[in-house]
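> how would this look folded up:
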Amino acid sequence: MLKYLGPMVVNRDGTLSCIMNWENMMEMERPNRLRVLGKQNQLRQEALKTTEEGAK
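You can find the predicted model right below:
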């Protein structure tokens, strides 16, 4: 499995990446990062969808 890579990040261009230092984060940092990342990914997906719909 690839759990050590951590959560997936939606980049502005729609590609996916991972958090490179996930293994080195302290346990108390991870929940906060997940919360922020979840919001960020959602906003980026919505922006990509809007851009895609505008291009049609």
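> make it CA atoms for all contacts and neighbour counts henceforth
Will do.
> Check the gap between the closest residue to Val10 other than its chain neighbours and Met26 for me.
Excluding the flanking residues, the one nearest Val10 by C-alpha to C-alpha, 6 or more residues apart in numbering is Leu16, at 4.9 Å. Remark: distance between Leu16 and Met26 (C-alpha to C-alpha, to the nearest Å) = 23 Å.
> Ok, Asn41 next?
Taking C-alpha to C-alpha, one finds Asn41 at 22 Å from Met26.
> and if you look at Thr50?
As judged by C-alpha to C-alpha, Thr50 and Met26 stand 36 Å apart.
> mind checking which helix or strand the residue nearest the centre of the chain is in?
Here the mean C-alpha position of the chain is nearest to the C-alpha of Val9 (C-alpha atoms, centre = their mean), at a distance of 2.3 Å. For Val9, the host element (DSSP states H and E) is strand 8-10.
> Second input sequence below; structure requested for side-by-side comparison:
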Amino acid sequence: MAAGKKAKDMGKTAKGKVKEVTGKTVGNESLEMKGRAEQAAGDAKMTARKAKDTLKH
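Take a look at the predicted model:
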């Protein structure tokens, strides 16, 4: 897996976690849901890249 793409996906997941926690803290459900969605998107991309890499080898 390309290190840059992996870092980008991990960053997206981390950014989503921050949004989720911030949303919970301030009571903003919309921000919390956006954070969860962003985390899921980052996780999905990482999983897809891992599967692609596994098939290459």
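> now what about the TM-score between them?
Aligned and superposed, the two chains score 0.51 in TM-score terms (TM-score structural alignment, normalised by the length of the first structure); 42 aligned residues with a C-alpha RMSD of 3.2 Å.
> The residue nearest to Val10 of the first structure: neighbouring residues, count only.
The local packing of Leu16 of the first structure (other C-alpha atoms under 10 Å) involves 11 other residues.
> wait, what's in contact with it?
Met8, Val9, Val10 (C-alpha atoms under 8 Å, 6 or more residues apart in numbering).
> Any chance of those residues in JSON lines with distance to Asn32 of the first structure as columns?
Listed next are those as JSON lines, based on distance: C-alpha to C-alpha, whole Å:
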{"residue": "Met8", "distance to Asn32 of the first structure": "15"}
{"residue": "Val9", "distance to Asn32 of the first structure": "15"}
{"residue": "Val10", "distance to Asn32 of the first structure": "17"}
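> all strands of the first structure, in order?
Chain-ordered strands for the first structure, with DSSP state E as the definition, fall at 8-10, 16-18.
> For Pro31 of the first structure, find the nearest of these.
Closest approach to Pro31 of the first structure among those is made by strand 8-10 (14.1 Å; C-alpha to C-alpha).
> Name the residues that touch the closest one?
Residues outside strand 8-10 of the first structure that contact it (C-alpha under 8 Å, 6+ apart): Leu16, Ser17, Cys18, Ile19, Leu37, Asn41, Arg44, Gln45.
> burial count for the fourth one?
Burial of Ile19 of the first structure is recorded as 15 neighbouring residues (other C-alpha under 10 Å).
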